[in-house]
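J.: Next comes the sequence, and after it the predicted model I'd like to discuss.
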Amino acid sequence: MKNLMKFYLFLTAFFLAVTCAQAQDTALPKKESNIDLALGMGESSSFSYALSWNTSYGLFSSNKFRMGYGIRFSGFTGSELNYITAPADLTGDDATIDTLLVNSPHSMGLSALITLQYQFSSKFKLGFNIDVIGVGFGSTDDSRFISSENTGQYPQTLESSPSSFNLLLGGDNDLGQLKSEFYIAYALSEKTWLRGGMDMTFTEYTTSQELTNANDRFRYKPVLVFLAVSYNPFN
C-alpha cells in the first residue's frame, strides 16, 4: 500500500508539472462518453479483461474535475490461486482464516461503476473507477480446501464457482467480483485515449457447501498492471 501511494504521488507531481508547462489549451467538454477496452496482467498467470461504457461530467467552470458512471463487463483468469476467507466477521482473526486453492479460476462480472477524474489538460488526465453493484458468473472449478481445523469433517476437494452477486460495501464487507482502476490517460487523438495503471479485480468464489466457521466464501485480491483504449464516438 505504501508503494502504491508513492506511485500515485509521483504521477500527481508529474501531471502537475505537465499542466504548468502548458502554455495554451482548448476548453474541456462538459460531457464525455467513451467505449473502453482494458487488458491487465499479474502474477501466477493472472489476466484481466474489461469492456465498458462510461459517461463523465465536468464540474465547476473549468470542467477539470469530473465525475461519472457507466457499466462494465469484466473477467479474470489465473492458475492455482489461493483464495482466502472472505467474510469480514472472520478476516479480523488469523485463526479463522482458511484457504481455498482454485485450480483454474475464470470469473466474470457485469456491474455498474462510478468514476472520478482530474483532467489536467486536453491531453492528460488522472482517474479512478470502481464497480458498485452487479452480477457475477463463470465456470465451476475443482478446488482444494486448506485448513488446520479440518480433521476429516470437511472434504479436501470440492467444487466452487464465482459468487453471483457483486456489491461494494467497503473493505472485507464487499461481495463478489469488484474491479477498480487507478490510471493515467493520454489523448492519442480528439476521439481516442490511451490509459494505463493499476487494476485491482477482487474476485470471490463460493463453495458447494459450508466449511469451517460456517463459511462458503473465499476471495482473491490481485494487483495487476493494465493498458486500455477509450474511444469517444460522439466527440
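T.: Okay, I see it.

J.: CA only for contacts and neighbour counts going forward, please
T.: Fine.

J.: Spatially nearest residue to the one residue sitting closest to the centre of the chain, not counting backbone neighbours?
T.: Centroid-nearest residue in the chain: K179, 2.1 Å away (criterion: C-alpha atoms, centre = their mean). Nearest non-adjacent residue to K179, counting by C-alpha to C-alpha, 6 or more residues apart in numbering: T201, 4.1 Å away.

J.: which other helices and strands contact the helix or strand encompassing Y49?
T.: Here Y49, judged by DSSP states H and E, is contained in strand 47-59. Counting contacts by 3 or more C-alpha pairs under 8 Å, 6 or more residues apart in numbering; DSSP states H and E, strand 47-59 packs against strand 31-41, strand 65-77.

J.: which element follows the helix or strand containing G109 toward the C-terminus?
T.: Assigned by DSSP H and E, G109 falls within strand 106-119. Remark: after strand 106-119, the chain's next helix or strand is strand 124-138, criterion DSSP H and E.

J.: Name the surrounding residues that touch that following strand.
T.: Contact with strand 124-138 is made by 12, 15, 72, 106-120, 161-168, 176-187, as judged by C-alpha atoms under 8 Å, 6 or more residues apart in numbering.

J.: relative to strand 65-77, how tilted is it?
T.: Here strand 124-138 runs at an angle of 40 degrees relative to strand 65-77 (axes from the mean of the first three to the mean of the last three C-alpha atoms, to 10 degrees).

J.: How about the strand holding Y49, which residues are buried there?
T.: F47, S48, Y49, A50, L51, S52, W53, N54, T55, S56, Y57, G58 (16 or more other C-alpha atoms under 10 Å).

J.: if I pick D172, what's in contact with it?
T.: For D172, the contact set (C-alpha under 8 Å, 6+ apart) comprises A86, P87, A88, T91.

J.: out of those residues, which are inside helices?
T.: A88, T91 (DSSP state H).

J.: Just the buried residues of the contacts of D172.
T.: In the contacts of D172, the ones that pass as buried (16+ other C-alpha under 10 Å) are A86, P87, T91.

J.: One more to weigh against that first structure:
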Amino acid sequence: MTFSKLTCYYIFNFYISFPIFADKGINISYGLDGQVSAYSVIFYQHFKLNIPLDKINVGYLIRLSNFSSRNNLFYTDSSSSEKSAEKSIQIMSPNVYSLNTGVTANVDLIYNISLAFNLDIIGYSFGSSKNIVNTPVQAKPAPLNLFLYNINDLGSLNSEFYVYYLFNKYLVFRAGLSHYFSEYITETPLADNSKRFRRISNLFFFSCGIFF
C-alpha cells in the first residue's frame, strides 16, 4: 500500500465509525411551488464521525421521486443557462418518476435539531411521453440521471436543504427547500436545434418519517 493510500485509509477509519446497528430511516416528502408538486420516499443510512467531528453524520440514500404538474411548463434547451422563448418548449402536464441513489449529511445542533442536505448522484427516470404545445412532436423523460454539476447534469435529480428534528428518538420531521432538476428529450430537434430540455424548480417541502 502506497503512502497516500495508507494515509487516506487511516484518516477514513479515524473519523468514521461503522457500528453494527447504524442509524437508518425512511421519510416521505411532499413539496410544491405553486406550479409543480413533488413526492418522494427516501431510505437513508447515516454514519457518525468520530471525535472531534462527532456532531457530523454522513451517509447514503435511495430515493423514489415523482415530479408533476397539471400546467403546461416551459423547459429550456439543456445546453444553455439562458431562459428564452427561442430556447424553450412547453410540455403539457409533465410527470416524471425517478429512482436515484445519492449522499446525505447533517450537523447536529441542539435539542435533537440538525441542519442537513442530501443530493441525488445517479439513477434512472421513467414516465409516459407528453405532448408539446404547438408541435406534433412528443417528449419523454430522459432515462439516465447523473449529477455532473449545474447545466451539465443529466436526467431528473433532487437535492434538499433542510432543518431536521428527531422527536422521541423514532419520529423524524424535516422542512426546507427542494432543488429539483427535471429533463425531457425529443426524437426531433426543436427549439435552438436541441433534443434535451430541462426545468429547474425550487420547492418548499415538508417530510415525516421514522428513525431506527
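T.: Yep, that arrived. Keep in mind it's a predicted model, so treat the numbers as computed, not measured.

J.: thinking again about what came up before, how about the residue nearest to the centre of the first structure, what's its partner in the second structure?
T.: In the second structure, the residue paired with K179 of the first structure according to TM-score structural alignment is N158.

J.: show me the residues around its match that make contact.
T.: Counting by C-alpha under 8 Å, 6+ apart, N158 of the second structure has contacts L119, D120, S178, H179, Y180, F181.

J.: out of these, who has the most neighbours?
T.: S178 (26 neighbours; other C-alpha atoms under 10 Å).

J.: Name the nearest residue to it, sequence neighbours excluded.
T.: E160 (4.4 Å).

J.: surely the one you found meets F181?
T.: No - with contact defined as C-alpha atoms under 8 Å, E160 of the second structure and F181 do not form a contacting pair (11.5 Å).

J.: related to what we said a few turns ago, any chance of the buried ones among the contacts of D172 of the first structure in CSV, with distance to S143 of the first structure too?
T.: As requested, these are exported to CSV (distance: C-alpha to C-alpha, whole Å):
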residue, distance to S143 of the first structure
A86, 16
P87, 19
T91, 20
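
J.: Closest one to A228 of the first structure out of these, please.
T.: Using C-alpha to C-alpha, A86 is the member of these that sits closest to A228 of the first structure, with 29.3 Å.

J.: The closest one maps to what in the second structure?
T.: Match for A86 of the first structure (TM-score structural alignment): S78.

J.: S178 of the second structure versus its match, what's the distance?
T.: Between S78 of the second structure and S178 of the second structure the distance is 20 Å, computed by C-alpha to C-alpha, to the nearest Å.

J.: on that earlier part again, if I align to the second structure, which of the contacts of D172 of the first structure are still contacts?
T.: Here is what carries over to the second structure from the contacts of D172 of the first structure, by both residues aligned by TM-score structural alignment, their matches' C-alpha atoms under 8 Å: A86, P87, T91.

J.: Among those residues, which one sits closest to L194 of the first structure?
T.: Taking those together and measuring to L194 of the first structure by C-alpha to C-alpha, the closest member is A86, at 34.1 Å.

J.: could the buried residues of strand 47-59 of the first structure go into JSON lines alongside distance to K191 of the first structure?
T.: Compiled in JSON lines, the buried residues of strand 47-59 of the first structure are given as follows (distance: C-alpha to C-alpha, whole Å):
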{"residue": "F47", "distance to K191 of the first structure": "27"}
{"residue": "S48", "distance to K191 of the first structure": "25"}
{"residue": "Y49", "distance to K191 of the first structure": "22"}
{"residue": "A50", "distance to K191 of the first structure": "20"}
{"residue": "L51", "distance to K191 of the first structure": "17"}
{"residue": "S52", "distance to K191 of the first structure": "16"}
{"residue": "W53", "distance to K191 of the first structure": "14"}
{"residue": "N54", "distance to K191 of the first structure": "14"}
{"residue": "T55", "distance to K191 of the first structure": "14"}
{"residue": "S56", "distance to K191 of the first structure": "15"}
{"residue": "Y57", "distance to K191 of the first structure": "16"}
{"residue": "G58", "distance to K191 of the first structure": "17"}
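
J.: Which of those sits closest to S143 of the first structure?
T.: Among these, F47 lies closest to S143 of the first structure (C-alpha to C-alpha), at 19.3 Å.

J.: Apart from its neighbours in sequence, what residue is nearest the closest one?
T.: Closest residue to F47 of the first structure apart from its sequence neighbours, by C-alpha to C-alpha, 6+ apart: M41 at 4.6 Å.
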